[in-house]
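Undergrad: Sequence and predicted model, in that order:
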Amino acid sequence: MDITDRTVFIAGATSGIGRELARRFAAAGSAVIVGGRRTDLLDELAAEGFATVPIDVTDQGSVDRARDTILRDHPGLDTVVTMSGTGVPEDLRDPAHFSAAQETIDTNLLGTIRVIDAFTPHLIGRGAGTIITVSSGIGFLPFPLMPTYAASKAAVHAYSEALRAQLDGTGVEVSELVPPAVATTPEQAKLNPRALDLGEFATEVMDLLRADPTPREILVKGVLMHRWAERDGTYDELVAQRSQALASLPGRR
């Protein structure tokens, strides 16, 4: 895709990967609208020159208001990125985990669907555009410490595949960004030395997005071991390795 002259809305771009990709799209020449819940961070990004809009992807009214604001001020919108996400460790032996599971599904899966539904009629009406969903390497190679996060991202992958098939012939393309672990803060880099550097990750993502046609899946090199674990026969071994993190749960050894 041509990233030099797009009008891009990124839901969930006030921090982390979303914020970095917003800056990369803008640096390439695209107009970027940043959406998020935290007004203080939206104010910071507005000071950088970004258009901003409050949005809570778990609230249908908030999503609808954000859509109306964006399409009023940016009727040429042609790219939507569903970046909003959350996930925490869960102990599946403790039923108290359910509230965390519910929040994760509501944000990662239903939030993705809400945002897509809000903008799909506009993009179809234009006869052209791009939807970029965001799943995760964990959706293909589960991290047992975060089971609902993995399930939600596997669901986003399946939904993206179905969405692409249903939008075939409309001029609207669907691309799925599949991040591995990315160190979005120095603290995260210390906690997970294997996590990719945010800047290096973003550079690789933007290079992949520039391809024509836009790849169906945006796969940086660091996520290939996750994406193709079953094909490569490494799935069981890698899940067993990742299961060692369960020892960090209270009462586990």
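TA: Now that the structure is in, tell me what you want to look at.

Undergrad: switch to C-alpha atoms for all contacts and neighbour counts from now on
TA: Will do.

Undergrad: Tell me where the stretch 101-250 of the chain has helices.
TA: Under the criterion DSSP state H, counting those that start in this stretch, helices of the stretch 101-250 of the chain are mapped to 111-126, 147-167, 186-191, 198-209, 224-227, 229-232, 235-243.

Undergrad: Am I right that Ala183 is in contact with Ala189?
TA: Yes. Contact criterion C-alpha atoms under 8 Å: Ala183 and Ala189 qualify, at 5.0 Å.

Undergrad: any chance of the helices of the stretch 101-250 of the chain in JSON lines, plus mean neighbour count and distance to Asp91?
TA: Listed next are those as JSON lines, based on neighbours: other C-alpha atoms under 10 Å; distance: least, C-alpha to C-alpha, whole Å:
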{"stretch": "helix 111-126", "mean neighbour count": "19", "distance to Asp91": "24"}
{"stretch": "helix 147-167", "mean neighbour count": "19", "distance to Asp91": "9"}
{"stretch": "helix 186-191", "mean neighbour count": "12", "distance to Asp91": "20"}
{"stretch": "helix 198-209", "mean neighbour count": "17", "distance to Asp91": "29"}
{"stretch": "helix 224-227", "mean neighbour count": "18", "distance to Asp91": "23"}
{"stretch": "helix 229-232", "mean neighbour count": "12", "distance to Asp91": "25"}
{"stretch": "helix 235-243", "mean neighbour count": "14", "distance to Asp91": "12"}
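
Undergrad: here's the one I want to compare it with:
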Amino acid sequence: MKLTDNTIFITGGTSGIGRALAEAFHKLGNTVIIGGRRKQLLEQVTAANPGMGAIAFDVSDPASIDVAAAELMARYPGLNVLINNAGIMPFDDAGAKMDDSVSRSILDTNLLGPIRLSSALIEQLKRQPSATIIHNTSVLAYVPLAVTAVYSASKAALHSYAMSQRFMLRNTGVRVQEIAPPWVDTDLVKKSGDPRAMPLDAFIAETLTKLAGDDEEIIVDAIKPMRANPGQGEHALVNGFNEALIANPIPM
């Protein structure tokens, strides 16, 4: 995608990867609008970045998405980039009784939110000379983390959806790209300075460099081996990955 002269809406833009991407695109001179549930946090981010816009909405609520989409199209007729970044990552235990309300919340936020928001804005994006939808998935879309089973599954599903959406938009001016982050040191899990987590600034710098190209998937070099899923050998990879994390747990 082009990195300048865009009007960009990014969900989950008040913290972590979302805020960092929003601020990076803002510094490049793009018109950036962030979306999130907490109005106070939206105001803090926009105050720190004069000229950045904000819309308060709940990506897990279909009615809230419709209202936000209508406001976006009215206020920003040049909107040409949607970054579906908002996500939640509760820990769970697929080997025990699951909390259905938590599972539904994850799927409503991580999977149905991007599907619904893309649907609400797709005709607006098609009207632009050039437009991009970016889905923020995860390396866990390819190699699930067993202690976040529903989160991992939601990202695998979003990866699959992105491939179908890309195909269906192939004859339009709308491109579909996917960012699949590794473990980045943000508050999505717990910002801890763990050396296994990629520093946020390094992740953003490499991601922006790769976004400037035509790659359908934006994969930082550190996770290329995990993206190269070994097909029928994936079970040994997944088991080994999770056994290593059980031996040295992620901070919770």
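TA: Nice, I can see it. These numbers come from a predicted model, not from an experiment.

Undergrad: Name the SS class of whatever residue of structure 2 lines up with Leu71 of structure 1, please.
TA: Using TM-score structural alignment, the partner of Leu71 of structure 1 in structure 2 is Met73. Secondary structure assignment for Met73 of structure 2 (DSSP: H, G, I helix; E, B strand; the rest coil): helix.

Undergrad: repeat for the one 10 residues further on
TA: When classified by three-state DSSP, Ile83 of structure 2 comes out as strand.

Undergrad: wait, what's in contact with it?
TA: Ile8, Phe9, Ile10, Thr11, Ile133, Ile134, His135, Asn136 (C-alpha atoms under 8 Å, 6 or more residues apart in numbering).

Undergrad: just those residues now: which is nearest Ala20 of structure 2?
TA: Nearest to Ala20 of structure 2 among the contacts of Ile83 of structure 2, counting by C-alpha to C-alpha, is Ile10 at 10.7 Å.

Undergrad: how many neighbours does that closest one have?
TA: 24 (other C-alpha atoms under 10 Å).

Undergrad: quick one on the thing from earlier: quick one: closest of the helices of the stretch 101-250 of structure 1 to Ala47 of structure 1.
TA: With C-alpha to C-alpha as the criterion, Ala47 of structure 1 lies closest to helix 198-209 of the helices of the stretch 101-250 of structure 1, at 21.3 Å.

Undergrad: what does stretch 226-235 of structure 2 contact?
TA: Residues from elsewhere that reach stretch 226-235 of structure 2, judged by C-alpha under 8 Å, 6+ apart: Val139, Tyr142, Val143, Ile219, Leu237.

Undergrad: Pick out the most distant pair among those.
TA: Pairwise distances across these (C-alpha to C-alpha) peak at 18.5 Å, for the pair Ile219 and Leu237.

Undergrad: what's the counterpart of Ile133 of structure 2 in structure 1?
TA: Using TM-score structural alignment, the partner of Ile133 of structure 2 in structure 1 is Ile131.

Undergrad: That match contacts Val172, correct?
TA: Yes. With contacts counted by C-alpha under 8 Å, Ile131 of structure 1 reaches Val172, the gap being 7.3 Å.

Undergrad: ranking the contacts of Ile83 of structure 2 by neighbours, who comes first?
TA: Thr11 (29 neighbours).

Undergrad: Excluding residues flanking it in the chain, which one is nearest that residue?
TA: The shortest distance from Thr11 of structure 2 to any residue other than its chain neighbours is 4.6 Å, reached at Gly35 (C-alpha to C-alpha, 6 or more residues apart in numbering).

Undergrad: Which residues are in contact with each of Ala183 and Ala189 of structure 1?
TA: With C-alpha under 8 Å, 6+ apart, Ala183 of structure 1 and Ala189 have common neighbours Ala195, Asp197.

Undergrad: do you know how far the closest residue to Asp187 of structure 2 other than its chain neighbours is from Pro181 of structure 2?
TA: Closest residue to Asp187 of structure 2 apart from its sequence neighbours, by C-alpha to C-alpha, 6+ apart: Gly16 at 6.5 Å. For Gly16 of structure 2, the distance to Pro181 of structure 2 (C-alpha to C-alpha, to the nearest Å) stands at 12 Å.

Undergrad: what about those two, which has more around it?
TA: Between Gly16 of structure 2 and Pro181, counted using other C-alpha under 10 Å, Pro181 has the larger neighbour count: 22 against 16.

Undergrad: now for the more buried one: what does it line up with in structure 1?
TA: Checking TM-score structural alignment: Pro181 of structure 2 goes with Pro179.

Undergrad: chain center to stretch 222-235 of structure 1: distance?
TA: 20 Å (C-alpha atoms, centre = their mean, to the nearest Å).

Undergrad: typo on my end, it should be stretch 28-37 of structure 1
TA: Chain-centre distance of stretch 28-37 of structure 1: 14 Å, with C-alpha atoms, centre = their mean.

Undergrad: Could you work out the end-to-end span of that stretch for me?
TA: Distance across stretch 28-37 of structure 1, first residue to last, is 26 Å (C-alpha to C-alpha).

Undergrad: What of stretch 207-224 of structure 2?
TA: 13 Å.

Undergrad: Is Asp78 of structure 1 in contact with Ile124, as I believe?
TA: No. In this structure Asp78 of structure 1 lies outside contact range of Ile124 using C-alpha under 8 Å: 10.0 Å.

Undergrad: So the residue nearest to Thr11 of structure 2 belongs to a strand, correct?
TA: Yes. According to three-state DSSP, Gly35 of structure 2 belongs to a strand.

Undergrad: Asp56 of structure 1 -> structure 2?
TA: By TM-score structural alignment, Asp56 of structure 1 lines up with Asp58.

Undergrad: what's the answer for Gln188 of structure 1, then?
TA: Using TM-score structural alignment, Gln188 of structure 1 pairs with Lys190 in structure 2.

Undergrad: I'd like to know how far that match sits from Pro144 of structure 2.
TA: 18 Å.

Undergrad: and what of Gly36 of structure 2?
TA: 26 Å.

Undergrad: For the match of Ile133 of structure 2, list the residues it contacts.
TA: Ile131 of structure 1 sits next to Thr79, Val80, Val81, Thr82, Ile116, Val172, Glu173, Val174, Ser175 when contact means C-alpha under 8 Å, 6+ apart.

Undergrad: Let me know how buried the first one is, in neighbour terms.
TA: Spelled out, that is Thr79 of structure 1. 22.

Undergrad: Might one say that it is in contact with Ala11?
TA: No. Thr79 of structure 1 is not in contact with Ala11 according to C-alpha under 8 Å; the separation is 11.1 Å.
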